[in-house]
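A.B. asks: All I have is the shape, not the residue letters:
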C-alpha cells in the first residue's frame, strides 16, 4: 500500500491542481448557475468519469503508449489548446457575459448530455494524462506492494479531492453569482481575468514540448 505520508503529499498536489482555474471549473459553474445544482452535479459526474478514464490509462500504461506514438499527443495537445482559446474568447467577445452572470437563455440539457459534456470537457485536456504519467511514478514505491494497486489508490485519492472541491463549487456557484450580480465592475474584471488565465493555459499547453 501507499505510505500515508506519500498519500497525504499526493493529496496536497491534487488539491493545488483542482484549485487552478480551468475548463472544468468554468463548465461546472456555468451549468450550476444556468440549470441548477442537480445539473451541475450530473456534469460533475461526467468530469469525474474523465478522471477515472485517465487513471486507468495511467495505471495500465496506455498514456505511455499515447505519448510514444508520433503526433498523437501533439494532436490532442493542439485540440486542447484550441478549446481553451475558444473558452477565453467566449468570455470577452462582444455581447459575452461572465460565467457568474445569471442566464436564462441557455438550453436545458438532459442528464445524458450533461454527463457527456462534463466528460468531454475533462477529456479534452491532455495535461491530465501527462499529470498522471509524471506524478504517479513519483509517489509509487516498488517496495510497498502491488504497483497497480498503488497507482489506483493514488488515482482514487486525486479523484476524491477533485470531487470534493468541485462539489463545493457546484453548491456555492449560486451564492457567488448573487454576490457578483450586484457588483457589475467585478463581473467585468472577472471576465478579463478568466480570459487571461485561459489564454495563458492554452499558450503553455501549445508550447509545452515533450522531453525526449
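C.D. replies: Good, I have the coordinates. Keep in mind it's a predicted model, so treat the numbers as computed, not measured. Residues are numbered from 1 along each chain as shown.

A.B. asks: Please make it C-alpha for all contacts and neighbour counts, starting now.
C.D. replies: Noted.

A.B. asks: Any idea how many residues pack against residue 164?
C.D. replies: Residues within reach of residue 164, counting by other CA atoms under 10 Å, total 12.

A.B. asks: who's in contact with it?
C.D. replies: By CA atoms under 8 Å, 6 or more residues apart in numbering, the contact list for residue 164 is empty.

A.B. asks: same deal with residue 8?
C.D. replies: Applying CA under 8 Å, 6+ apart, no residues contact residue 8.

A.B. asks: then this one, side by side with the first:
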C-alpha cells in the first residue's frame, strides 16, 4: 500500500498486540460475562471507536501534547481512573443485577450507555494515545505524500483486527453468563466481581 512500509510486520504486530492481554481485554471479558454477548459487543465497538478517536488525534498531533506535557498527561490519566472507579462502584452496588435470576427479570440495560462507556474507557487512557503516536509512525514512509491519510489507514487496520479478536473474546466469554443466569442471586455476585475488577483497573491506571 502506498505510504506504508513493512506492511507484513505491521499486520503481524496487529495480531500480537490484540492477543496480548491488557486492561481493555479485562474490561471486555468482564462485561461479557456479567451482561452477556450484547453488552460485550457494544463494549467492543465502544473501545474500537475510542481507538479511532486516538488514531485521529495522533494523526493531528494532539497526542504529542500528552507526550510533552506532564500535567496534561496526568489530568487525562486521573480522569480515566476516576471514571473506571465510578463504573466499578456503581456496578458493585447495583442490587438488581444485569443478569436474570430465578426470582427476578433482568433489568434493562441501555445499549447507548454501554457503547459510550466503552468509548470513554478507551479515550480517557492516555497510554493508548501515546501508543498510537509511537507505534503507527514506524510504518509510515517519510516520503508519503499524505501522511495524515496513511496514519488513519494504519489505525483503521489495527482497529479492524481488534474488532475481530474482541468479537471472538465476547462470544467465548458470554457463554459463561449462561451458567450464572441459572443460579439464584448470580447477577449480584457477578456485579460485585465485575465492580471490583473495574475499581482495581481504575486504581492501577491512576497509580502506574
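C.D. replies: Noted; the coordinates are in hand. Fair warning: this is a prediction, and the values are worked out from it, not measured in the lab.

A.B. asks: thought residue 144 of structure 1 was touching residue 1?
C.D. replies: Yes - the criterion here is CA atoms under 8 Å, and residue 144 of structure 1 meets it with residue 1 at 5.6 Å.

A.B. asks: who's more crowded, those two?
C.D. replies: residue 1 (17 against 11).

A.B. asks: Help me confirm that that one comes into contact with residue 150.
C.D. replies: Yes - assessed by CA under 8 Å, residue 1 of structure 1 is found in contact with residue 150 at 5.9 Å.

A.B. asks: Name the residues of the biggest helix by length in structure 2 that come out as buried.
C.D. replies: Counting residues, the longest helix found in structure 2 (DSSP state H) is helix 23-60. Residues of helix 23-60 of structure 2 classed as buried by neighbour count (16 or more other CA atoms under 10 Å): 23-25, 27-59.

A.B. asks: Stretch 168-177 of structure 2 too?
C.D. replies: So stretch 168-177 of structure 2, judged by 16+ other CA under 10 Å, has buried residues 169, 170, 171, 173, 174, 177.

A.B. asks: so residue 14 of structure 1 is in which element?
C.D. replies: helix 4-19 (DSSP states H and E).

A.B. asks: which residue is nearest the middle of structure 1?
C.D. replies: residue 24 (4.0 Å; CA atoms, centre = their mean).

A.B. asks: what sits against it?
C.D. replies: Contacts of residue 24 of structure 1 (CA under 8 Å, 6+ apart): 47, 118, 121, 122.

A.B. asks: do that again at 7 Å, thanks
C.D. replies: By CA atoms under 7 Å, 6 or more residues apart in numbering, residue 24 of structure 1 lies in contact with 121, 122.

A.B. asks: repeat for residue 142 of structure 1
C.D. replies: Contacts of residue 142 of structure 1 by CA under 7 Å, 6+ apart: none found.

A.B. asks: what does it align to in structure 2?
C.D. replies: If you follow residue 142 of structure 1 across to structure 2 using TM-score structural alignment, you land on residue 142.
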